[in-house]
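Student: please find the sequence and the predicted model below.
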Amino acid sequence: MFFSPAQIYPFPGTSLAEDPEDIQKEVLENYAKDLPPIYLDVVQHADLSTLIWAPLMFRYPWNVVFGKLSKQNITVAGDAMHPMTPDLAQGGCSALEDAVILGRHIRTSFVQNGQVLVLKNLSEVLGKYVEEKRWHVTLLIMWSYISGWVQQGGSGRGMKFLRDAIFYKFLFLKMVKYVNYDCGKLDF
């Protein structure tokens, strides 16, 4: 597999600043230097008392694959169901998909039960939602991490070859097609 033992961003060799002034300096010198002046102004005038720097954490998707994601009339959705790194920009999209899919399953049950929401059927409804989402979000979690690992993993010869000759030519196209997910319509 592509997962490295160091399961956090930034990648090994970089450090996280703790002092808000150091964070601001790091951002201005290394991340924001090419931003338009209006954005630089935001960084320069940020309230330092609210500024923190925390690593992004990768969580293996095994709990999504093998875990119980709903119990009785309670389920997980959003980041609780699909924690992923931001490398494919699918966290918010997945949360919106959750709402549509969950709403569609609740509506179907509502219509089938004569316009009444039957609480004893809710665990079955939530189970259908979980099963519809389980494998899709598992693959999104993995694709997102792999995308970040390859694209931010350094500029050594091996990584450049992996990124340019394999990732962008083969894997990236599959990822882009995969994120174009049709979660169905929510008809009322």
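Tutor: Received it, and whenever you're ready, just let me know what you need. Numbering: from 1, shown residues only.
Student: from here on, just use CA atoms for contacts and neighbour counts.
Tutor: Noted.
Student: what comes up buried for the longest helix seen in the chain?
Tutor: For the chain, the longest helix by residue count, based on DSSP state H, is helix 122-152. Residues 122-130, 133-134, 137-151 are the ones in helix 122-152 that count as buried (16 or more other Cα atoms under 10 Å).
Student: who touches the residue nearest the centre of the chain in this structure?
Tutor: Central residue of the chain (Cα atoms, centre = their mean): Met84, 3.0 Å from the mean position. Contacts for Met84 (Cα atoms under 8 Å, 6 or more residues apart in numbering) come out as Phe58, Arg59, Gly91, Leu140, Ile141, Ser144, Tyr145.
Student: kindly recompute the last result at 7 Å.
Tutor: Residues near Met84 by Cα atoms under 7 Å, 6 or more residues apart in numbering: Phe58, Gly91, Ile141, Ser144.
Student: one more to weigh against that first structure:
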Amino acid sequence: MRSNNFLDLGIRAGYAPLNDKELYWFVVFKSSPKDEEMIGKPELILKEVIDNFAKHCPQIFLEVVRHSDLSTVTWAPLMFRLPWALIFGQACKGNITVAGDAMHPMTPDLGQGGCAALEDAVVLGRNIGNSLRNGKILSGEVAGALERYVKERRWRAAGLITGSFLSGWVQQGGWLMKFFRDMIFYRFIFSRIVNVVRYDCGKLPSVLDSDTKVD
């Protein structure tokens, strides 16, 4: 069985095979506070998906949902941070900073959440590594290294947040949104918002790049 994705007004759904016996399926929709009642109640989640959220999806998807193992069914809100909150907000203080989802929670529409966290690690490691003196981190250098790390990551992470949100948003509309998505957004706008494929976060410094003396 191959992967399939389904779009309807206000929802995205799909499934993907994990191995010969297991499938991963999902439904994304705009929730309300009332929907939080489904947390921890897999039977209710399946009922709502089949009877409400995914009722217009193809029968094959509904069959996948019906045959789910209840112990694997979960419901969770997608976390999102406004891009300008990251650009203008505070992401470090003294010797403390954030990385990964703590810095840039985003919708999964670009599949870049984990990738962005790895980029954070490289940039953070590089800035701290460049502060080494004789193989040691000077306490007075750490705060400056973290500030440089945040400055370098702000706009990149904000672009990913924006691109991820818009990529999901254009998938959940009617025929007018479909036209905008297929003819305009992915052709002319998307690549200007975020560089997913050709982004280079730099290299980590080696021991030889520090001031350590090697005999």
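Tutor: Yep, that arrived. All values reported here derive from a predicted model rather than from experimental measurement.
Student: counterpart of the residue nearest to the centre of the first structure in the second structure?
Tutor: Counting by TM-score structural alignment, Met84 of the first structure lines up with Met106 in the second structure.
Student: with adjacent residues omitted, what lies nearest to its match?
Tutor: Nearest residue to Met106 of the second structure, sequence neighbours excluded (Cα to Cα, 6 or more residues apart in numbering): Phe80, at 4.7 Å.
Student: and for the aligned partner of that neighbour in the first structure, the neighbour number?
Tutor: Matched to the first structure by TM-score structural alignment, Phe80 of the second structure sits across from Phe58. Applying other Cα atoms under 10 Å, we find 18 residues neighbouring Phe58 of the first structure.
Student: relative to His45 of the first structure, how far out is Phe58 of the first structure?
Tutor: 31 Å (Cα to Cα, to the nearest Å).
Student: got a list of what the residue of the first structure most remote from its centre touches?
Tutor: Relative to the centre of the first structure, the most outlying C-alpha is that of Gly114, 37.2 Å out, by Cα atoms, centre = their mean. Contact partners of Gly114 of the first structure, counting by Cα under 7 Å, 6+ apart, are absent.
Student: that one matches what in the second structure?
Tutor: Checking TM-score structural alignment: Gly114 of the first structure goes with Asn134.
Student: okay, how far is it across stretch 106-116 of the second structure, tip to tip?
Tutor: 10 Å.
Student: may I see the buried residues of that stretch?
Tutor: Neighbour-count burial for stretch 106-116 of the second structure [16+ other Cα under 10 Å]: Met106, Thr107, Pro108, Asp109, Leu110, Gln112, Gly113, Ala116.
Student: stretch 79-90 of the second structure too?
Tutor: Phe80, Arg81, Pro83, Leu86, Ile87.
Student: save those as JSON lines, and put in secondary structure and distance to Lys203 of the second structure too.
Tutor: Conversion of these to JSON lines gives the following (DSSP: H, G, I helix; E, B strand; the rest coil; distance: Cα to Cα, whole Å):
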{"residue": "Phe80", "secondary structure": "coil", "distance to Lys203 of the second structure": "29"}
{"residue": "Arg81", "secondary structure": "coil", "distance to Lys203 of the second structure": "28"}
{"residue": "Pro83", "secondary structure": "helix", "distance to Lys203 of the second structure": "26"}
{"residue": "Leu86", "secondary structure": "helix", "distance to Lys203 of the second structure": "24"}
{"residue": "Ile87", "secondary structure": "helix", "distance to Lys203 of the second structure": "24"}
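Student: farthest pair in those residues?
Tutor: Phe80 and Ile87 (14.1 Å; Cα to Cα).
Student: ok so, going back, ok, the residue farthest from the centre of the first structure to Asn73 of the first structure distance?
Tutor: In terms of Cα to Cα, Gly114 of the first structure sits 20 Å off from Asn73 of the first structure.
Student: got it, and Lys33 of the first structure?
Tutor: In terms of Cα to Cα, Lys33 of the first structure sits 50 Å off from Asn73 of the first structure.
Student: got it, and Ile166 of the first structure?
Tutor: In terms of Cα to Cα, Ile166 of the first structure sits 45 Å off from Asn73 of the first structure.
Student: now do Pro10 of the first structure
Tutor: On the measure of Cα to Cα, Pro10 of the first structure and Asn73 of the first structure end up 38 Å apart.
Student: and what of Asn63 of the first structure?
Tutor: 19 Å.
Student: hey, where'd the strands end up in the first structure?
Tutor: For the first structure, the strands defined by DSSP state E cover 70-71, 74-75.
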